[in-house]
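S.K.: pasting the sequence and the predicted coordinates here, then a few questions.
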Amino acid sequence: MVNHQTTIGEIDSINGNTISIRLFDNIKSHMPIIDGVVYRVGQIGSFLKIPLGYANLYGIVTQIGSSAIPEAFREVYASDYEHAKNTQWLSLVLVGEQIGKKFERGITQFPATNDKVHLVTIDDLDIIYGGLKEDDSITVGNISVSESLAAKLDLNKFISRHCAIVGSTGSGKSNTVSVLLEAIAKREFISSRILVIDPHGEYSEVIKGQSKVYQINESQSNNKLYIPYWALPFNELIKIFPGNLSDSQREYLREKIVEKKIESLTINTLEIEPEMITADSPVPFSIKQLWFELDDFERKTFQQDRVTECLVAVGDAALLKSSEYTPASPGGGAPFLNNKAKGLLNFLDGIRIKLKDTRYRFLFQPGEWGPDLDGKVNKDLDELLYGWLGDEKPITILDLSGIPSDIMVSISGTLLKIVYDTLFWGQNTAAGGKQQPLLIVLEEAHNYLKAGENSIASRTVQTIAKEGRKYGVGLLLITQRPSELDETVLSQCGTLIALRMNNSKDRSHIRSAVQDELQTMVDLLPSLRTGEGLISGEAVKIPSRVKFYKTSSAPKSSDPLVTEQWKKDSPSIDEYRKTIASWRTQNFNS
């Protein structure tokens, strides 16, 4: 039944799903009171209703004032200022319709000119935002236009169709992510899987009871983050070491790594055909033994017969100690250099330096995943992945804050590739993504997903964005610089949560990612409150302005309360001593 109190105007022109509405002159106030509730007319982002018999069409206000005047009337109003001043216009974008008590996105019928337009009441909002099954949704906050209404997301579409959270520094991104993770964790699914790639260690203190945190600098071995070097693709492994290689040197190294991996098949009882092994295969091998053999070959000198080696002292692969040979004669006589050497000594010295660097222990000394000199490992990748994805707690946080910045892109990309390849190739098993879907959360995504960059991280995330839905792998990207993100990845995110954003370049990037008719709503972003955002896309029935809940435990990225911290006593010299020790050891717990 139509409530005539809510009528505010009528349709004057229709252009696709964009409607131009002329407000009635007899509206006494832009804040009418209906059934004791105050409503505001003509707010950008607010809803209006167009009754059509048994159905109601709903739309979002995108323009008000002179910019909303239909093209055909602009010349008339330009010459008649008084008439223009007393006539008010709105532009409306149709987004869905209600038949009976059910609301659906999309339009099956269109209004006609002179059809009446109504305010949307609280009862209407209940219909728009209601209807999601409790089992299929999570509640993350309140609808800004009516704080009595809970803001819900369709969990199936939120995860499987990917999501991006964007916003300037201080807009509330970390809080929003924490609220989303808490809402999923509280659902207490028996086997939910969420993997958070956390480059700055922001989330280690959040939702402690529902998450397991792996850290580079963790003292407890069962919570220590190890990433075995032998699981890295060949190009990413070689990239870690300083120096340049010629094409022939690179292929020589590739062949030697393949040989080592084939040798370890028998040692580790891996049932793989040797012909299937490549330098990229995640098969264990000893990089120390490989280094020693290559280094030894490069250093060899020979006596007059060019067969007998001039060995002085045998080195030690475990200690990364080179063998000693009698130096070659500079005059052309014996001892002779190895004329088959590949000129790799400088590169091999770089490998030794990296292997001894304590910052890279998580990679080259990966605990029980570290091969002995024969290539034998105590634990394989199945136990590593089971620890990350099979824990009884729904959320696993991989804290990468201790990883050197120069290899952050390679390591984060390798992590993602290991996980995705496992779920892709295991799609027909109970642990595959189809049987047990996974949500991957990428904090500070712009750091390793830069537009135009051909890194392993960028390639892997692009693959997940394009194909992950088919294999049960969803993405949640968080960034403060969407303009630096690869457009392919952003365009594949079915749900967009945009928090306050002041940078015009970033806003224009977001504008290109939303449907054309709603692009004017992006102009609202600078005026949003902290912790408030616009949600559009697959996970919501209708684009919504939402005030997110405040999480009970703030992430580490939260700003310190200066006035509170400065009331404390000044730290003693012992505290500065601990600080310097932490810096020197690259360990937060020193």
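M.R.: That came in fine, so what should we check first?
S.K.: alpha carbons only for contacts and neighbour counts from here, please
M.R.: Will do.
S.K.: show me where the stretch 151-300 of the chain has helices.
M.R.: Assigned by DSSP state H, counting those that start in this stretch, the stretch 151-300 of the chain shows helices spanning 155-160, 173-185, 234-240, 247-267, 287-299.
S.K.: those helices: which one's closest to residue 324?
M.R.: Nearest of those to residue 324, taken as CA to CA: helix 287-299 at 7.7 Å.
S.K.: tell me the helix or strand right after the helix or strand harbouring residue 84.
M.R.: Assigned by DSSP states H and E, residue 84 belongs to helix 81-86. Later in the chain than helix 81-86, the nearest helix or strand by DSSP H and E is strand 89-99.
S.K.: for that following strand, name the packing helices and strands.
M.R.: Here strand 89-99 touches strand 18-23, strand 55-64, strand 102-105, going by 3 or more CA pairs under 8 Å, 6 or more residues apart in numbering; DSSP states H and E.
S.K.: which helices and strands does the last one pack with?
M.R.: Contact here means 3+ CA pairs under 8 Å, 6+ apart; on that basis strand 102-105 packs against strand 89-99, helix 122-129.
S.K.: roughly how far does residue 50 sit from residue 17?
M.R.: Relative to residue 17, residue 50 is positioned 13 Å away (CA to CA, to the nearest Å).
S.K.: please apply the same query to residue 437.
M.R.: 36 Å.
S.K.: also residue 45?
M.R.: 16 Å.
S.K.: and residue 124, by the same measure?
M.R.: Looking at residue 124 against residue 17, where the rule is CA to CA, the gap reads 20 Å.
S.K.: take this one as well and set it beside the first:
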Amino acid sequence: MKAKGAVGRIYGEATSTEFSFVVFDPREVRRTDYVKVWNDVEGWVIAQVLEIKATADLSGTDILEGKDAEKEMYIAKASVIGRRDDDGMLRTPKTPFAPGENVFKAEEDFIIDVLGLKKDGIYIGYLQDTNIKVKLDVNSLVQKHCCILAKTGSGKSYTAGVIVEELLEIGVPLFIIDPHGEYSSLKFPNDDEFDLERMKYFNVNPKGYENVVVYVPPNSPFAEVADGVLRLDGKNLSAEEIIELAGISGNSSQALVYQAVKNLKKRGVDYTVEDVICEVEGIKHNSKWTVLGCLEKIVEVGFFDGTPTPVSMLLQKDRAVVLDMRGTPPEHQDLMVSRICNELFELRKLGEVPPGMIVIEEAHNFIPERGFGRSISTQILRTIASEGRKFSLGLMVISQRPARIDKNVISQCNTQIILRVTNPNDINAIKKGVEGLTSETVDEIKRLPPGTAMVVSPELEKPVIVEIRVKRSKHGGVAVNVVDVKKEKIKKKGFRLSKNKKSEFEGKGIKVAVERKVLKAKSKSDVKLEQSNLVESEEFEEGKRTSKNKKSIFKKMFGV
């Protein structure tokens, strides 16, 4: 018997870990929804819908003849999550669910409790298709590292920007390695008209962060608009650093550098690149003139001219320091990251800088997987990934090529935020580096729309799908169109409201009207779902903006 409020009943075989149920109304249940069902031993238990299938009593001949189905059935498959006991521990049933048991939509408080969602923490967005805010524990995120993985255009940098905003709100010291100049815009409030409307949806307000300081390398074309030029201390560079920076190839040429540095270290005094040049000049070898030419280029770049910037200034409480490396050659970027991260780690171990986080964009360039190139910054970043939590120095690694980033570093990240990934090699890399992923969750990663992420964390009982919130500050990673298409005004655009958000918007004075046009139906009781065209329109008090049949919000937000 159908109980009041039930959305289905358990059908066929059921175990203690999964079951299928007949869906009464396919409009009420969707894939990834959370449902609850009664277990005779454990009581109310939460499960998640993995898939929904439709069946009908039609043969192939019936379909060819254009006959309509006399009876349709929708079957949902659900995976059991469990319930919390009196001690707060998650319990999963050990006895199967009874066929015929009614299935209900799970209440929000029940979902929050069972999934282990935090009521306090950094707010990154809504649990998909709900009004539940997803908040991550800041200590776990920072101290135990975080990675953000996605294909290009899925919103990885945008998501990282949201997290950076939240960390700035609570004063976490941040040092951001920014190869493409995407984070300088944190200084300015988000003034995009479309985003401003979306802020009502996510309950945030535009804001620029004055405590963001932007440095650039020497000779950067953006020095005039930066807050300062970051100069490195050129003393006691390792042979590997000099070879990388100078671009010296060939075993004999590299051997000269190693010999020169070895000789200087034996003297027990500090040395500079100029000292290495003098030492090489004194070595009798045919390759030395090529080496000297490469070393002279280091001096010409001016990396080590003037007073070096104190590295301790790069990690300060209530501040984010952005190293904007646009226009800087990759080998120079690599050297800067290596030198700075080495010094920051040593300073943190000595307690001379506060606990904080290093954010690394395009991390595959600095921590490449073996077989995908080399980087002199790899070793220190691996060390921070494995030992940084002991000294409260965290990493946030961001990459659109999961297959090309060091798997050891990914596996050290307790919080993994994965947006859409479709490349088979990248998918395999994620499966190897991220614990707790099932075949169903991996398939879900391939289907994620832009701006929607799967969050995996030991703080959560299972991976959850999150609609990433709008940024308060201006986004600096917007792609430039080859052909400039004039945008319509926001009042003509509007946006779609998910069904679960309607009540929230109505509470804020926004009326939601739903008009259903039935194109073909035999009777009121036999309206086919596929013959209905649902048109949603939203009327706002200000301007009476109207929207019909719009594309996905996040496709517009991320420019894809």
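M.R.: Cool, the structure landed. The model shown is predicted, which means the values in this text are computed figures rather than measured ones.
S.K.: okay, the helices and strands packed on strand 102-105 of structure 1 in CSV with distance to residue 500 of structure 1 and mean neighbour count next?
M.R.: Conversion of these to CSV gives the following (distance: least, CA to CA, whole Å; neighbours: other CA atoms under 10 Å):
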stretch, distance to residue 500 of structure 1, mean neighbour count
strand 89-99, 23, 23
helix 122-129, 23, 16
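S.K.: OK, contacts around the closest residue to residue 452 of structure 1 other than its chain neighbours?
M.R.: Using CA to CA, 6 or more residues apart in numbering and skipping the chain neighbours, the partner closest in space to residue 452 of structure 1 is residue 486 (6.7 Å). Residue 486 of structure 1 makes contact with 449, 450, 451, 452, 458, according to CA atoms under 8 Å, 6 or more residues apart in numbering.
S.K.: corresponding residue for residue 486 of structure 1 in structure 2?
M.R.: Matched by TM-score structural alignment, residue 486 of structure 1 corresponds to residue 406 in structure 2.
S.K.: ok so, going back, between residue 437 and residue 17 of structure 1, tell me which one has more neighbours.
M.R.: Neighbour totals were compared for residue 437 of structure 1 and residue 17, and residue 437 leads with 22 against 16 (other CA atoms under 10 Å).
S.K.: and the more buried one, what's its match in structure 2?
M.R.: In structure 2, residue 437 of structure 1 lands on residue 355 (TM-score structural alignment).
S.K.: I'd say that match and residue 389 touch.
M.R.: No - using CA atoms under 8 Å, residue 355 of structure 2 is not in contact with residue 389, being 9.7 Å away.
S.K.: how about the aligned partner of residue 47 of structure 1 in structure 2, nearest residue that isn't a chain neighbour?
M.R.: Matched to structure 2 by TM-score structural alignment, residue 47 of structure 1 sits across from residue 34. Residue nearest to residue 34 of structure 2 in three dimensions, not counting chain neighbours: residue 48, with 4.5 Å by CA to CA, 6+ apart.
S.K.: list the contacts of that neighbour.
M.R.: Contacts of residue 48 of structure 2 (CA under 8 Å, 6+ apart): 32, 33, 34, 35, 78, 79, 80, 81.
S.K.: that one matches what in structure 1?
M.R.: Checking TM-score structural alignment: residue 48 of structure 2 goes with residue 60.
S.K.: next, work out how far apart that match and residue 92 of structure 1 are.
M.R.: For residue 60 of structure 1, the distance to residue 92 of structure 1 - CA to CA - is 5 Å.
S.K.: list residues touching both of these two?
M.R.: residue 48.
S.K.: tell me how far the counterpart of residue 504 of structure 1 in structure 2 lies from residue 441 of structure 2.
M.R.: Alignment note (TM-score structural alignment): residue 504 of structure 1 maps to residue 424 of structure 2. According to CA to CA, residue 424 of structure 2 stands 15 Å off from residue 441 of structure 2.
S.K.: for the helices and strands packed on strand 89-99 of structure 1, give me a markdown table that also has distance to residue 243 of structure 1.
M.R.: Output for those, formatted as a markdown table (distance: least, CA to CA, whole Å):
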| stretch | distance to residue 243 of structure 1 |
| --- | --- |
| strand 18-23 | 59 |
| strand 55-64 | 56 |
| strand 102-105 | 56 |
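S.K.: list the contacts of residue 24 of structure 1.
M.R.: Contacts of residue 24 of structure 1 (CA under 8 Å, 6+ apart): 8, 9, 10, 88.
S.K.: in strands, which of those appear?
M.R.: 8, 9, 10 (DSSP state E).
S.K.: wait, the last one touches residue 21, no?
M.R.: Yes - between residue 10 of structure 1 and residue 21 there is a contact at 5.6 Å, judged by CA under 8 Å.
S.K.: returning to that earlier point: hmm, residue 111 and the match of residue 47 of structure 1 touching each other?
M.R.: Yes - look at residue 34 of structure 2 against residue 111 with CA under 8 Å: they come within range, at 7.4 Å.
S.K.: shared neighbours, these two?
M.R.: Taking CA under 8 Å, 6+ apart as the criterion, residue 34 of structure 2 and residue 111 both touch residue 46.
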